[in-house]
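In: Would you be able to build a 3D model of this:
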Amino acid sequence: MTAAQADLQAEILEMRKGLRIDRPETADGAALWRIAKDSGELDLNSSYSYLLWCRDFAGTSAVARAEPDGRPVGFVTAYLRPDHPRTLLVWQVAVDASHRGRGLAAQLLDALTARVRAEHGVTRIETTITPGNTASERLFTSYARRHGADVEREVLFETSQFPDGPHNPEVLYRIGPLSV
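Out: Prediction:
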């Protein structure tokens, strides 16, 4: 780990009093589903998928917990791309309404990528964002700036590819290489 990475990790750990970031547990699945549902922006997956995600992808995901009860108030779900294991695909980022506007999504994303970079040597992240999702666009472009990385964008899935009715296209954001 470089000195810059250590500084970033120390900064992440100095979260607002009363919050901590760690790995999700299966018991968190229902809370993550609720936070995603209440976000108003995310495609809501089945509650079952959030339970599985917390079980099978806890190592590449993160949850913010309120202290002292450990209640989840935000999360990032992600996975390593099977064909590109140094690329972390960020699936969803959501923060409970009571904790929005305080930079928690950025802290979650930074903490998760610091951990996954140290454990798996990740050099790039990817995510998809629908046009007009300004909060996500800002989150990921500011992430790229903080980490000295370029951002490439291209449409990954066109509207016509979604079988379940009207859906905006999904624009792939490729961020990397990560320097900090």
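In: switch to C-alpha atoms for all contacts and neighbour counts from now on
Out: Noted.
In: How about the residue nearest the centre of the chain: what's its closest non-neighbour residue?
Out: With distances taken as Cα atoms, centre = their mean, Val76 lies nearest the centre of the chain, 3.3 Å away. Distances taken as Cα to Cα, 6 or more residues apart in numbering put Val93 closest to Val76, at 4.4 Å, once the chain neighbours are dropped.
In: just Ala106 next, same as before
Out: The shortest distance from Ala106 to any non-neighbouring residue, by Cα to Cα, 6+ apart, is to Leu139 (6.5 Å).
In: Secondary structure element holding that neighbour?
Out: helix 134-146 (DSSP states H and E).
In: list the helices and strands the next helix or strand after that helix packs on?
Out: Sequence order places strand 150-157 as the next helix or strand after helix 134-146, per DSSP H and E. Packing partners of strand 150-157 (3 or more Cα pairs under 8 Å, 6 or more residues apart in numbering; DSSP states H and E): helix 134-146, strand 170-176.
In: closest one to Arg65 among these?
Out: Closest approach to Arg65 among the helices and strands packed on strand 150-157 (Cα to Cα): helix 134-146, 20.1 Å.
In: Now show me the structure for the sequence below, then we'll compare the two:
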Amino acid sequence: MMRATLKEKLRYRTPCKSDGAKLWEMVRDSGKLDLNSSYFYLAMSHWFSESCMLAEDITTDQLVGMVIGFRKPSRPHTLFIWQIAVHEQYRGQGVALKLLDQLADQSTDIDYLEATISPSNHSSRRLFEKWAAANNVDIVQSECFGKADFPDHVHEQEDLYLIGPLKESKGEK
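Out: This is a model prediction of the structure:
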């Protein structure tokens, strides 16, 4: 009997309200991301599900990856990526890239992706650079939140990454 490849084992879908707790647990267990309240993950899964994407292992029904985003009210054709995570066992296998692909493909009217990334977060920077290169789009980096902007002044600065325009890479619709 042949073993299923990772690609065959994973299902990508938008979340629903019942996924909120699993998203919170994934972020908590990642040890790398800022953990928001459980309410935040419930709200994103329920009211902002069209700007989020999950990856599940269909053989175990385990959540193995997620991306949480929202459309910017001032720029509705820009999808801001709030958080992206992949379970430790599945890292380095293209799951995060596929999550971004799936989300961008379902959001056909999105022109740009945005994300904030701290200077020490090399893996996120590499992920977005690799995704932009694969989609033949540019990244423009600018200052967003400085250390002094945070109330405790201990959070590392967050730089803004603007990725796109995506329509040119996808072909005009």
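In: Post the TM-score for the overlay when you can.
Out: The TM-score (TM-score structural alignment, normalised by the length of structure 2) is 0.90; 164 aligned residues with a Cα RMSD of 1.4 Å.
In: Alignment lookup: Asn136 of structure 2 to structure 1.
Out: Here Asn136 of structure 2 is matched to Gly148 in structure 1, going by TM-score structural alignment.
In: Am I right that Glu11 of structure 1 sits in a strand?
Out: No - Glu11 of structure 1 is assigned helix when assessed by DSSP: H, G, I helix; E, B strand; the rest coil, not a strand.
In: and it, how far is that from Thr123 of structure 1?
Out: Noted for Glu11 of structure 1: a distance of 20 Å to Thr123 of structure 1, by Cα to Cα, to the nearest Å.
In: ok, the two, which is more surrounded?
Out: Taking neighbours as other Cα atoms under 10 Å, Glu11 of structure 1 and Thr123 compare with Thr123 leading, 18 against 13.
In: and that one, how far is that from Pro169 of structure 1?
Out: For Thr123 of structure 1, the distance to Pro169 of structure 1 (Cα to Cα) stands at 26 Å.
In: And for Val122 of structure 1?
Out: Applying Cα to Cα to Val122 of structure 1 and Pro169 of structure 1 gives a distance of 27 Å.
In: neighbour-wise, which of the two wins?
Out: Set side by side, Val122 of structure 1 and Pro169 show more neighbours around Val122, with 21 against 18, by other Cα under 10 Å.
In: Is that one in contact with Thr87, as I believe?
Out: Yes - in this structure, Val122 of structure 1 is within contact of Thr87 by Cα atoms under 8 Å, at 5.6 Å.
In: what about the closest residue to the match of Asn136 of structure 2 other than its chain neighbours, neighbour count?
Out: Spatial nearest neighbour of Gly148 of structure 1, chain neighbours left out: Ser179 (5.6 Å); criterion: Cα to Cα, 6+ apart. By other Cα under 10 Å, 14 other residues sit near Ser179 of structure 1.
In: Ok, Ala27 of structure 1 next?
Out: 12.
In: Assign the alignment partner in structure 2 of it to helix, strand or coil.
Out: Residue pairing (TM-score structural alignment): Ala27 of structure 1 is matched to Ser18 of structure 2. Classification of Ser18 of structure 2 by three-state DSSP places it in helix.
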